[in-house]
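Student: Next comes the sequence, and after it the predicted model I'd like to discuss.
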Amino acid sequence: MNPGRLRHRITLQRFTKARNDFGEVIEEWEELGKCWAEVKPVNGKETFVAQQFVAQSTHEVWMRFRKDIKASDRVIDHHGNVLEIKTPIDIGGRGRQLKLLCRQVGF
């Protein structure tokens, strides 16, 4: 991995549920941490779903390996875009480099 390519500061988040003092369920995104990564837009397309056009943008996020990343987590990129993690891939299976296949949420 070329560390010079990790030039984007990203935030990793995980969806959590907890109960407050009144017993109400609070759902929020908890920050797992910030790290340096390379965010690359890979594909963009529009699909026709439920009689309306839905735009999807697919990204790859390359970063140093972390074993705590799940497919249900999300990334906030250096522009403030929200990227849902669809698949985390351990490149080479050696625990050195992680590639996240993501889908942009909203615009």
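Tutor: Received the coordinates, thanks. Fair warning: this is a prediction, and the values are worked out from it, not measured in the lab. Numbers count the residues shown, from 1 in each chain.

Student: switch to C-alpha atoms for all contacts and neighbour counts from now on
Tutor: Noted.

Student: List the buried residues for stretch 62-78?
Tutor: For stretch 62-78, burial by neighbour count (16 or more other C-alpha atoms under 10 Å) applies to 62-65, 69, 73-78.

Student: Just name the closest of the residues you listed to V54, please.
Tutor: Top of the list for closeness to V54, among these and by C-alpha to C-alpha, is R74 at 19.7 Å.

Student: show me what contacts that closest one?
Tutor: Shown here is R74, whose contacts under the criterion C-alpha atoms under 8 Å, 6 or more residues apart in numbering are 12-14, 82-85.

Student: Now it: closest residue in space that isn't a chain neighbour?
Tutor: Excluding its sequence neighbours, the residue lying closest to R74 (C-alpha to C-alpha, 6 or more residues apart in numbering) is E84, at 4.5 Å.

Student: thought the one you found was touching R103?
Tutor: Yes - at 5.2 Å, E84 counts as touching R103 under the criterion of C-alpha atoms under 8 Å.

Student: quick revisit: by contact count, what packs against the strand or helix carrying the residue nearest to R74?
Tutor: Taking DSSP states H and E as the criterion, E84 maps to strand 82-91. The contact analysis (3 or more C-alpha pairs under 8 Å, 6 or more residues apart in numbering; DSSP states H and E) places strand 82-91 against strand 74-76, strand 97-105.

Student: for comparison:
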Amino acid sequence: MNSGKLNRRISIKEEKKIKDIGGGQTTQPLPIADTWASINTLTGREFWQAQQMEAEVSHKITIRYRKGIKRSQVVFYNERKFDIEYIFNRDEANKFLELYCLERV
């Protein structure tokens, strides 16, 4: 991966339930990291292969390797929101992470 392709600024957040004043709970995204990424829409064969992983994915988001990224977190890009379905550390090289995501509508 050419790091020059990491040209989209994303925010990775974890959605936590927080008690509100009325005694109920609200879900609020808490920031984990802001980083540069490459965002690719999966097309044709890639999408079909991703479907074989047993969960639906629509985008591959590539970031530099960092510890602490989990499937329970959410990626925000502009006004768009992506659920992380799979995390792939290619060749266990700890250089880049590929986040296979499903865009929330």
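Tutor: Looks like it came in fine. Note that this is a predicted model, so its numbers are computed, not measured.

Student: that older thread, ok, the residue nearest to R74 of the first structure - contacts?
Tutor: With contacts defined as C-alpha under 8 Å, 6+ apart, E84 of the first structure is in contact with 72-75, 102-105.

Student: Can you name the next helix or strand after the top strand by length along the second structure?
Tutor: With DSSP state E applied, the strand covering the greatest number of residues in the second structure is identified as strand 25-41. Following the chain from strand 25-41 of the second structure toward its C-terminal end, the next helix or strand by DSSP H and E is helix 44-51.

Student: next SSE after that next one?
Tutor: strand 59-64.

Student: list the contacts for A55 of the first structure?
Tutor: So A55 of the first structure contacts 44-47 (C-alpha under 8 Å, 6+ apart).

Student: same deal with R64 of the second structure?
Tutor: When contacts are counted by C-alpha under 8 Å, 6+ apart, R64 of the second structure touches 36-37, 95-97.

Student: mind checking the SS state of the residue sitting furthest away from the middle of the first structure?
Tutor: No residue in the first structure sits farther from the centre than F22, which is 32.0 Å out by C-alpha atoms, centre = their mean. Applying DSSP: H, G, I helix; E, B strand; the rest coil to F22 of the first structure yields a three-state assignment of coil.

Student: R5 of the first structure contacts V39, doesn't it?
Tutor: No - the pair formed by R5 of the first structure and V39 falls short of the contact definition of C-alpha under 8 Å, at 9.4 Å.

Student: Distance check, L98 of the first structure against K86 of the first structure.
Tutor: L98 of the first structure sits 13 Å away from K86 of the first structure, going by C-alpha to C-alpha, to the nearest Å.

Student: same question, E27 of the first structure
Tutor: Between E27 of the first structure and K86 of the first structure the computed distance is 20 Å (C-alpha to C-alpha).

Student: higher neighbour count, the two?
Tutor: Summary of the neighbour comparison: E27 of the first structure and K86, criterion other C-alpha atoms under 10 Å, with K86 having more neighbours (16 against 11).

Student: so how far is T58 of the first structure from that one?
Tutor: Between K86 of the first structure and T58 of the first structure the distance, using C-alpha to C-alpha, works out to 10 Å.

Student: got any residues that touch both of these two?
Tutor: Shared contacts of K86 of the first structure and T58, defined by C-alpha under 8 Å, 6+ apart, comprise 101-103.
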